[in-house]
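Peer 1: Show me how the following folds:
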Amino acid sequence: MATPVLLAALLAAPAAWSATPAPPDPTQDQLMITAGFLNGHPDLRFRLLALEKHKAGKREDAFRFFQYAAQYADKPSQGMVAEMLWNGDGTAQDRALAYVWMDLAAERGYEGFVGLRERYWSQLTEAERARALAEGEAIYARYGDAAAKPRIAAVLRRERKAVTGSRTGFAGNLRIVVPGPSGSREIDGSKFYDERFWDPAKYQAWHDAVWTKPRIGTVDVGGVEQVKAGDASSRIPVVSPVQDLPEPDAGSEMPQLEPTDTKP
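Peer 2: Now for the predicted structure:
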């Protein structure tokens, strides 16, 4: 029986397997994380927390954090919600809803997620397909890009302005001091506030560069079978977005990067 390896793809460093060159991954830089980069990027913060919980065997917590990240248009996290629903991992098994979440993950036509979505669809019963289409609209209204992209854009703008204000070029003059057990270290503001990670359109382009053609396959007895994408269009009807979801409350918990994760 083939088993999807989406989690393995998520755990790999994006620069190692993306099909096109992408900017350095700030989540691989421990100093950036310590300096508070994730406060302005809840999609990355909650995804990393979810992966930590999953690795630690705290699957219900992982499922919750992946859903938090999904509120902020994080397609890998939406894909992981789908995987966990499909397998009954950390939540009750629900293949119809799993399809809906993988359809969300495939919304931008990211090849690996489209392939997994089509694999799901091919294995659903007619009753499951009907329920997926019936219940999918409510999920899309809250987590689809029409609702989630403005949500993450608002956070990026709010958190960046909280430090830089409205002064053009001010970020490049900042020196961010990060205290540590061996003394303080500094980050150049031009690195921390790189436009690629704070401008909503450029931030989206970074995600696209990483996820458009990731090498996501399935593990089988014969090795790794590459999943081929089909039509990227959704089967779920377009709905009006619901943007006023409350911000997730995870307290002050932040992911703990291993020392080996500090290289971009």
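Peer 1: make it CA atoms for all contacts and neighbour counts henceforth
Peer 2: Noted.
Peer 1: Quick one: distance of the strand or helix carrying E52 to the chain centre.
Peer 2: If you go by DSSP states H and E, E52 is part of helix 42-55. Relative to the chain's own centre, helix 42-55 is displaced by 9 Å; criterion: C-alpha atoms, centre = their mean, to the nearest Å.
Peer 1: which residues sit against it?
Peer 2: Outside helix 42-55, the residues within contact range by C-alpha atoms under 8 Å, 6 or more residues apart in numbering are 11, 27, 38-39, 59, 61-66, 68-74, 77, 152, 254-255.
Peer 1: same thing but at 6 Å, please
Peer 2: Helix 42-55 is contacted by residues L38, A62, F65, F66, A69, Y72, D74, P255 when judged by C-alpha atoms under 6 Å, 6 or more residues apart in numbering.
Peer 1: Now the fourth one. Nearest residue, chain neighbours left out?
Peer 2: Read that as F66. Closest residue in space to F66, ignoring its immediate chain neighbours: S77 at 5.0 Å, by C-alpha to C-alpha, 6 or more residues apart in numbering.
Peer 1: Next: the second one.
Peer 2: Closest residue in space to A62, ignoring its immediate chain neighbours: A50 at 4.2 Å, by C-alpha to C-alpha, 6+ apart.
Peer 1: how near is the one you found to A106?
Peer 2: 20 Å (C-alpha to C-alpha, to the nearest Å).
Peer 1: just L133 next, same as before
Peer 2: Distance of L133 to A106, computed by C-alpha to C-alpha: 15 Å.
Peer 1: A8 too?
Peer 2: A8 sits 18 Å away from A106, going by C-alpha to C-alpha.
Peer 1: Of these two, which one has the most company?
Peer 2: Taking neighbours as other C-alpha atoms under 10 Å, A8 and A106 compare with A106 leading, 27 against 10.
Peer 1: tell me, how many neighbours does I152 end up with?
Peer 2: By other C-alpha under 10 Å, the residues close to I152 number 23.
Peer 1: Apologies, that question was intended for G57.
Peer 2: Close neighbours of G57, defined as other C-alpha under 10 Å, add up to 12.
Peer 1: Now show me the structure for the sequence below, then we'll compare the two:
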Amino acid sequence: MKFVLSGSAFVVLTSITTIACAGMSPSAANAAASPPAAAGQATAQQPVPPPAADANIKRLLQTMGESSTWGHPDLFGQFAGMQRLFEGDYEGALKYFKIGSRYADKLSQLSIGMMYLNGRGVSKDPAIACAWITLAAERGYPTYVTARNKICAALNPAQHDLAETTLKTLRPEYGDVVAKQRMKLALTTARNALTGSHLGHDSGVLTMASDSSPVNCGGYTLYLGGVEVPRRGCGRYDPNLLQPKNYFSARDAQWFGTVTVGALSTPVMPENPNTPASNVPHRGKD
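Peer 2: Predicted coordinates:
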């Protein structure tokens, strides 16, 4: 994670080697290349400690906990999952990441994949990791695609088959075709009920925290695609973030660039850009 200080605000650049992949060792990164006794067989291992959190990560996690996620179950799952991941509560992290994943949150899906790759709270399994990360990469986010290609390309044939089978079971529940529809309904319902300040139910490539926000009640506030995420009980969501098209554009902008919600300056990314997301990428050599 990289913080670029600018006056009273700082920018948090979250990469797959910090939040979702925090604490990943070289051996874990290359776990897919280690031949298991059989596809899907549990690997004996010592308990994996939670990712290390410096002062900046702790502040970001605290800010997540203080942010409103009203009307945004994707952020609810992502924020709660991240907090539990760093606390070492892997069962809780997996539970909440799956909630975020059901509402099309790609960082939650990536995080589940990394839990399987590292063996945090689950048996280390690069095939299942590949399946989740392939799902997370279906919008073509560059860092996600890089992670997918590296992990999936190292699978042996038996692991690749297991990854394909697992992906087929995940897609009907967590793929964008169905998960985005759930999220659209949640946003539309919240927009229709918008009456004032609400309590909550991002992290991504670009998140900003500021101590001079007009609606943060004196604390730090996250920004999503350039639009402020209010703290619980302090102000309310920008109505533009309750418009599905604008919201998904803002989320994509975290990984592709920047966007001004309202007058969009970054187009919504296509559902299936470039690399087909229907199949797990094959390893380079058999």
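Peer 1: before we move on, back to that, residues in the second structure matched by the helix or strand just after the helix holding E52 of the first structure, start to end?
Peer 2: Heading C-terminal from helix 42-55 of the first structure, the first helix or strand you meet, by DSSP H and E, is helix 59-70. Using TM-score structural alignment, helix 59-70 of the first structure lines up with residues 90-101 of the second structure.
Peer 1: cool, stretch 204-211 of the first structure as well?
Peer 2: Using TM-score structural alignment, stretch 204-211 of the first structure pairs with 248-255 in the second structure.
Peer 1: still on that earlier bit, can you pick the most crowded of the contacts of helix 42-55 of the first structure?
Peer 2: Going by other C-alpha under 10 Å, F66 tops the contacts of helix 42-55 of the first structure with 30 neighbours.
Peer 1: which residues does that one contact?
Peer 2: R47, A50, S77.
Peer 1: could you redo the last one with a cut-off of 8 Å?
Peer 2: Remark: with contacts taken as C-alpha under 8 Å, 6+ apart, F66 of the first structure is in contact with F46, R47, A50, S77, Q78, M80, V81.
Peer 1: Also M114 of the second structure?
Peer 2: Contacts of M114 of the second structure by C-alpha under 8 Å, 6+ apart are A20, C21, A129, I133.
Peer 1: what residue of the first structure matches up with it?
Peer 2: Checking TM-score structural alignment: M114 of the second structure goes with E83.
Peer 1: Roughly how far does that match sit from L11 of the first structure?
Peer 2: To L11 of the first structure, E83 of the first structure is 15 Å away according to C-alpha to C-alpha.
Peer 1: tell me the SS of G90 of the first structure?
Peer 2: Applying DSSP: H, G, I helix; E, B strand; the rest coil to G90 of the first structure yields a three-state assignment of coil.
Peer 1: ok, now which ones touch it?
Peer 2: G90 of the first structure is in contact with K58, R59, E60, D61, A62, F63, M84, counting by C-alpha under 8 Å, 6+ apart.
Peer 1: Am I right that the last one is in contact with F63?
Peer 2: Spelled out, that is M84 of the first structure. Yes: contact criterion C-alpha atoms under 8 Å: M84 of the first structure and F63 qualify, at 7.2 Å.
Peer 1: hey, what's in contact with both of these two?
Peer 2: Here M84 of the first structure and F63 share the contacting residues G90, T91, scored by C-alpha under 8 Å, 6+ apart.
Peer 1: Comparing the two, which residue is more hemmed in?
Peer 2: F63 (25 against 22).
Peer 1: Which residues are in contact with the more buried one?
Peer 2: Contacts of F63 of the first structure (C-alpha under 8 Å, 6+ apart): A50, V81, M84, G90, T91.
Peer 1: Can you tell me which of these is nearest I139 of the first structure?
Peer 2: For the contacts of F63 of the first structure, the closest approach to I139 of the first structure (C-alpha to C-alpha) belongs to V81, at 12.1 Å.
Peer 1: Apart from its neighbours in sequence, what residue is nearest the most centrally placed residue in the first structure?
Peer 2: Taking C-alpha atoms, centre = their mean, the centroid of the first structure lies closest to D74, which sits 3.2 Å from it. Sequence neighbours aside, D43 is the residue nearest to D74 of the first structure in space, at 5.7 Å (criterion: C-alpha to C-alpha, 6+ apart).
Peer 1: Give me the neighbour count for A132 of the first structure.
Peer 2: Applying other C-alpha under 10 Å, we find 24 residues neighbouring A132 of the first structure.
Peer 1: so the alignment partner in the second structure of it is in which element?
Peer 2: The alignment partner of A132 of the first structure in the second structure, by TM-score structural alignment, is A163. Using DSSP H and E, A163 of the second structure maps to helix 157-174.
Peer 1: what's the mean distance for that helix versus the first structure?
Peer 2: Superposing on the first structure and averaging over aligned pairs (mean C-alpha distance after the TM-score superposition for the first structure), helix 157-174 of the second structure comes out at 1.0 Å.
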